[in-house]
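Asks: Sequence and predicted structure, then a few things I'm wondering about:
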Amino acid sequence: MSRMAGAAGSLVEVAALAASERYFNRELSWLSFNLRVLAEACNPDYPLLERLRFLSISGNNLDEFMMVRVAGLAGQVRRQIEEVSIDGMTPAQQLAAVRDAVTELETAQQDVWRELRELLAAEGIMLADGQRLEPAQARWLRDYFVEHVVPVITPQAIDPAHPFPFVANQGMGILFPLVRSDDGSAVMEMVLIPQALPRFIRLPGPEAVYISIEDLLCRNAALLFPGFRVLGHGVFRVLRDSDLEVEEDAEDLVRYFRTAIQRRRRGRIILLQLQGGIDPAAEQLLRKQLRLDHAMVLKTPGLIGIGGLAAMVEEDRPDLKFEPYSPRYPERIREHEGDCFAAIREKDIIIHHPYESFEVVVDFLRQAASDPDVVAIKQTLYRAGKQSAVIAALIAAAEAGKAVTAVVELKARFDEEQNLEWASQLERAGIQVIYGFVDWKTHAKVSMVVRREGKVHRTYCHFGTGNYHPVTARTYTDLSFFTADPKAGRDAGKLFNFVTGYVEPQRTELLTLSPIGMRETLYDCIDAEAENAQRGKPAAIWAKLNALTDSRLIDRLYAASQAGVQISLVVRGICCLRPGVPGLSDNIMVKSIIGRFLEHSRIWAFACGQPLPSAKAKVFISSADGMTRNLDRRVELLVPIRNRTVHRQVLDQVMVANLIDTEQSWVLEPSGSYRRVGKVAEPFNLHNYFMTNPSLSGRGAALTNGHKVPKLALRRGAA
């Protein structure tokens, strides 16, 4: 039986199962991920302010989920779309299930906040909302209110002469029911809180006493409304539909996105949050005026907008935070006196962020900008941050006379406005700016430098699993692969020609692109493992992804499992694959790693007839997750790792560390629940390991001088 015929037979058996038995729901899986993030806020092994940081992250995560995913479901319900999800649920069924889960998650967030609030107070960090203040503190707050808040806010009466104002996305406001003192007439006033005001104000003094901006307004309502008696107040917050749909017939992407960003701020309301104790009249007015068509209403007795607690995390208390970590600069490059090109020319190197410095990537471009032998630079930009050294290096290169091309992705969600600004700056510097495809995102992370060396031109490439973003590079674990392999250079050139000129490559020598051939390449590798298993050879697949949702890819993995392939998946976030189901996925293990750093790199490894890990395994890094959009609707890269040292680093070090970790790991059960890996006799923390041990390809001569990196051993069934 041929490889494809055998796989097809298994796929038919898989397809016979009901969708709900084969897959988890994508949206509910994401909410489960955010619960794991929230669980880190309860981790007693973490410093207290780091626990508060995880709480705020879970709040911001939930906001984005509501603004994009829940908004999309509500839109489908409004348009009466009945297309079912991967697990067989209609949009209406998903929306109902998601609302229940969101309510539970929000309740859990408030429980965690109450616990952390008490612990913080014991450490001298207090939120004084609703609490009595010392006279001196009250006077200072009154002065602060008069001097810094009153000039910025604009109270507005709500009556026929003053229609209900527009509340922006993520906007917060307060309704005040009042009675006029002289005639007893009722008035409803609204104060929208400008985002320019700080969410929390720190009172002066050695103790860290904070007060929220909404509590400050409520405390001083009498100052704001002289001649009125304040009957109560109602604090509320609004989230709106923030997803931008790109129209295929958009003639000018830049103009389209500038107007689309404005529309986002006025999208349909998807969530109304109400603080507990809200005045009934105020609540009734909000529900009537905000037109809550399929919107969710959450009433909470605690703090609304919990993501804003990130401001309190900035309190200068190093004793309540992780010990600062300074990334290493690879010895291999230092051995070449900092010359990135000389180090890469000698042999391939991979940089493991954040343990190794993102400055290597910036230096690669800075040196290209100042090197008189460099003739051209081509660069993709998906997210680059607000103060980007990468952008500065590209501008310097253009000013130095290099031919510079930048592919700027305008569809990078919530970075559209920043990317428009970068594009304008790059164009003013004389850089050729390309926006790529209208209906596909360019998600591949590629930097290509062409250098004149004697009578030939050599191409140096950087391929990344993460973004060219110096801030996230300090907290996201990603891989930066540098090579001067001519095949990689030629393929990178074809990728840029594909994006800039729609010239689809007929064939590539080393790299695999999506949406052209990545799905087929992964299928071939999976099917080869299934064939090896059927022949009695060692067969295994290891993968590290942020998300796995594509049903066809999942079915391929199911078929491989049924053939006897041992599959170990590290999927940080959404996972629709159901592991450990008898007859379906007996041989598949899925774990999620949540901790100090956000696991972001994408890796695939295939055994090729030898037990993993082995030097004969096929190893790839990628910019793509296991999602339909990555495989079919985005420009992505799958990069094979062939250098022996880099291969060992990615497979024997990075992947093995992820698989044997016990302290940051959660195991996905067949039921869909996750269980934290419990205490073991020999605990292992992969983040601590990488913070204290250098990577293999970055060691340079130190490896040959007896300074070895500790070898990791795979403990079968450790999870």
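Replies: Perfect, I can see it now.
Asks: C-alpha only now, for contacts and for neighbours.
Replies: Will do.
Asks: Residues contacting stretch 197-206, please?
Replies: Residues from elsewhere that reach stretch 197-206 (Cα atoms under 8 Å, 6 or more residues apart in numbering): 137, 140-141, 149, 208-214, 308, 311-312.
Asks: would you list those in JSON lines and tack on neighbour count, distance to Ala397 and secondary structure?
Replies: Converted to JSON lines, the contacts of stretch 197-206 look like this (neighbours: other Cα atoms under 10 Å; distance: Cα to Cα, whole Å; DSSP: H, G, I helix; E, B strand; the rest coil):
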{"residue": "Gln137", "neighbour count": "15", "distance to Ala397": "54", "secondary structure": "helix"}
{"residue": "Trp140", "neighbour count": "12", "distance to Ala397": "52", "secondary structure": "helix"}
{"residue": "Leu141", "neighbour count": "21", "distance to Ala397": "51", "secondary structure": "helix"}
{"residue": "Val149", "neighbour count": "19", "distance to Ala397": "45", "secondary structure": "helix"}
{"residue": "Ala208", "neighbour count": "19", "distance to Ala397": "46", "secondary structure": "strand"}
{"residue": "Val209", "neighbour count": "21", "distance to Ala397": "48", "secondary structure": "strand"}
{"residue": "Tyr210", "neighbour count": "18", "distance to Ala397": "46", "secondary structure": "strand"}
{"residue": "Ile211", "neighbour count": "19", "distance to Ala397": "48", "secondary structure": "strand"}
{"residue": "Ser212", "neighbour count": "19", "distance to Ala397": "46", "secondary structure": "strand"}
{"residue": "Ile213", "neighbour count": "19", "distance to Ala397": "45", "secondary structure": "helix"}
{"residue": "Glu214", "neighbour count": "20", "distance to Ala397": "48", "secondary structure": "helix"}
{"residue": "Gly308", "neighbour count": "20", "distance to Ala397": "39", "secondary structure": "helix"}
{"residue": "Ala311", "neighbour count": "14", "distance to Ala397": "37", "secondary structure": "helix"}
{"residue": "Met312", "neighbour count": "22", "distance to Ala397": "40", "secondary structure": "helix"}
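Asks: Please compare the first structure with the one that follows:
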Amino acid sequence: MSEVVVDLSESPDRFTNRENSWLDFNARVLASAEDHRVPLLERVKFLAIFASNLDEFYMVRVAGLKRRQSMGLLVRSADGLTAAEQLTLINERAQELVDRHVKCFTDDVLPALRAEGIDIVTHDQLSTDEKHRMTEYFMQKIFPVLTPLAVDPAHPFPYISGRSLNLAAVIREPGGKIERFARVKIPPNVDRFVRLGKDRFLPLESLVAANLDSLFPGLEVVDHHPFRVTRNADLDVEEDRDEDLLQALERELARRRFGPAVRLEVTAEMDEKTLDLLTREIEVDPGDVLVVPGLLDLSSLWAIVKVDRPDLKDDPFVPGSPARLAKGDSFFDVLADGDVLLHHPYDSFATTVQTFIEQAAADPHVLAIKQTLYRTSGDSPIVHALIAAAEAGKQVVVLVEIKARFDEEANISWARALERAGCHVVYGIVGLKTHCKTALVVRQEGGTLRRYCHIGTGNYNPKTARMYEDLGLLTADPEIGADLTDLFNVLTGYSRQTEYRKLLVAPYGVRTGLVQRIEREAEHARAGRAARIIIKTNHIVDEESIDALYRASQAGVRIDLIVRTNCAVRPGVAGLSENIRVRSIVGRFLEHSRVAHFLNDDDPEVFIGSADLMHRNLDRRVEVLVRVDDPEAKATITRMVERLMADEIIGWDLQPDGTWTNSERGPLGATIDPQKEQIEHIGSGA
């Protein structure tokens, strides 16, 4: 075939907008909440996820755009938009999605919950007896922790903390005309939904609002309105200063709560005078105000998701274990005979990764354990195992990434606990986040040392391992062991190694390694040899990688991209990307694994690892992709990603114009949920 040559460098239209792409992703999450086939409390879960996602989007992405705008930077996005243009686009689209979100909850999910005996009511809807009981509850449990803050010449406007729920109260002297403003913070350490009965709930702000007169005795409460502020939560740690990184981060965490406001959420009933006061004092632009026609902060709906109604949730399932590990033999004996591929949550994290570390901690022949920790759980069995190993006299080296966004405080706490137990704790490399998921166990076997490894796509977190789809490789491959040894020397010492045997390591080798392989597929296609690329990732926005994929498409390479969230690729565009397809899977589990598959003239190369195709992952993080050489593991991964692109699989397909269509509504009418299919595969014992 003849190859079409397009000058990519002069065409910003070849990329979609990253921020709009993220909003598209959250719209797909919202579509799951709107889907009546999804169990009712799972729909509530998706409503909560949507709200939490949007919070983080404003705290990080919108905050970054606002910072650029305030600094007068004219840096444009890959698709050519200025920060101001992107903020306008975001505000319009976010308001549209919030309206959909609240409509789904108020008009659809809430009545359905009520029909099932689960009710969220306002104070006005309570019976006389319920009102009496709630007044007593308020006076005993809520009133003592409330602090109304007046605003007048002697009382400046109070600081409003990020993501706090507040009431704006308007008060005056009885019979007077001068109105005053007061702010009442809804206490965040009290349940947002007060339980009235078994499954009957009252929003806390409704209870506080009904009792405002007790906070302002002798005054008249004229009006009240809930509001909520979102603030910039992105940290800016100066790592080049001669200062302990831990201390610098703690200082920045203390500063985070005072970040500038990036969003103000108000109800549709708020009057203009109060709104003007809030926007002026909180210092937000009118365009940053989101009007919510209903309850604020639906991320708190997790409390409703926890209601004990299994009939309204997904069917439970028991994760399995790979057959070779299920026999109960020593992991070291099993891995000596070959690699084991893990696929969570279908494979249990507790009986695989956790057991691997626990066995290593307890084994008298294990001399050392080295591990990276990016995010882990509140009561982490992995951390406890590492502490036990150190207390048993083993050398334990742990790289705790204390800059992991929104987990900084928890990771600082774990770092100190590990240090107290005698572990060697390091915080990574200056200027880089360590995002890779790696563990190395060194074991004395006779007169030799043997290395056992785990490399994964997900965090060492047993909680998220039950909710996120991820892959992991357990191996005793000597070359991978040597690679991880070299990598830990980079992380803990002054090594500057950039070349590895079976690993691609960012910030030096992931983009280069992937682009080289993409170009190799293009050469195969030009020569008439077998060529195909399948990449599964959370995000793909790196321009250099995308342009390489466009060139490969023009050379005739069939390219399938499975992208969960951000995707700047425009597939199916004549002369540019007609051989590229993009699909997104939204389901019960968060699709989190990263895979890169290259057919390579029928000699496939398959990688799994931690890196997404984003600038931050490729340039500002330590990331690891490992080449999977075990034939069975490689075949399993290949079947998995090929299956996700099958016509009958339910997903969202990206169109050339940047819109997403549900494959169920496509010409072939997809009918199979790939995650349910995988669960059934476990249940069948296959």
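Replies: Sure thing, it's come through. Here the structure is a predicted model, which means the values were calculated and not measured.
Asks: remind me, longest helix of structure 1?
Replies: Taking DSSP state H as the criterion, structure 1 has its longest helix at helix 91-122.
Asks: Could you list the buried residues of that helix?
Replies: 91-92, 94-95, 98-99, 101-103, 105-107, 109-110, 112-113, 116-117, 120 (16 or more other Cα atoms under 10 Å).
Asks: about what we covered before: list just the nearest of the contacts of stretch 197-206 of structure 1 to Ala560 of structure 1.
Replies: When those are ranked by distance to Ala560 of structure 1 (Cα to Cα), Gly308 comes first, at 45.3 Å.
Asks: Residue in structure 2 paired with the closest one?
Replies: Per TM-score structural alignment, the equivalent position to Gly308 of structure 1 in structure 2 is Ser300.
Asks: residues in contact with that match?
Replies: Neighbour list for Ser300 of structure 2: 48, 192 [criterion: Cα under 8 Å, 6+ apart].
Asks: Translate Ile455 of structure 2 into the numbering of structure 1.
Replies: With TM-score structural alignment as the criterion, Ile455 of structure 2 matches Phe463.
Asks: helices and strands around the helix or strand hosting its match, which ones?
Replies: In the assignment (DSSP states H and E), Phe463 of structure 1 maps to strand 456-464. Judged by 3 or more Cα pairs under 8 Å, 6 or more residues apart in numbering; DSSP states H and E, the packing partners of strand 456-464 of structure 1 are strand 445-453, strand 476-483, helix 486-501.
Asks: So Leu204 of structure 2 sits against Lys185, correct?
Replies: No: with contact defined as Cα atoms under 8 Å, Leu204 of structure 2 does not count as touching Lys185 (11.0 Å).
Asks: any idea which of the helices and strands packed on strand 456-464 of structure 1 is most buried?
Replies: By mean neighbour count, with neighbours taken as mean count of other Cα atoms under 10 Å, strand 476-483 ranks first of those at a mean of 24.
Asks: That one: average distance to aligned residues in structure 2?
Replies: Taken over the aligned residues, the distance from strand 476-483 of structure 1 to structure 2 averages 0.6 Å (mean Cα distance after the TM-score superposition for structure 1).
Asks: re earlier: next, the angle from the strand holding Phe463 of structure 1 to helix 486-501.
Replies: 70 degrees (axes from the mean of the first three to the mean of the last three Cα atoms, to 10 degrees).
Asks: host element of Gly436 of structure 1?
Replies: Per DSSP H and E, there is no helix or strand for Gly436 of structure 1.
Asks: What does it correspond to in structure 2?
Replies: Counting by TM-score structural alignment, Gly436 of structure 1 corresponds to Gly428 in structure 2.
Asks: list the contacts for its match?
Replies: Counting by Cα under 8 Å, 6+ apart, Gly428 of structure 2 has contacts 399-401, 434, 491-492.
Asks: try Leu510 of structure 1
Replies: 487-488, 491, 639-640.
Asks: Can you list which of these carry over to structure 2?
Replies: Here is what carries over to structure 2 from the contacts of Leu510 of structure 1, by both residues aligned by TM-score structural alignment, their matches' Cα atoms under 8 Å: 487-488, 491, 639-640.
Asks: now for those, which pair is the farthest apart?
Replies: Asp491 and Pro640 (12.3 Å).
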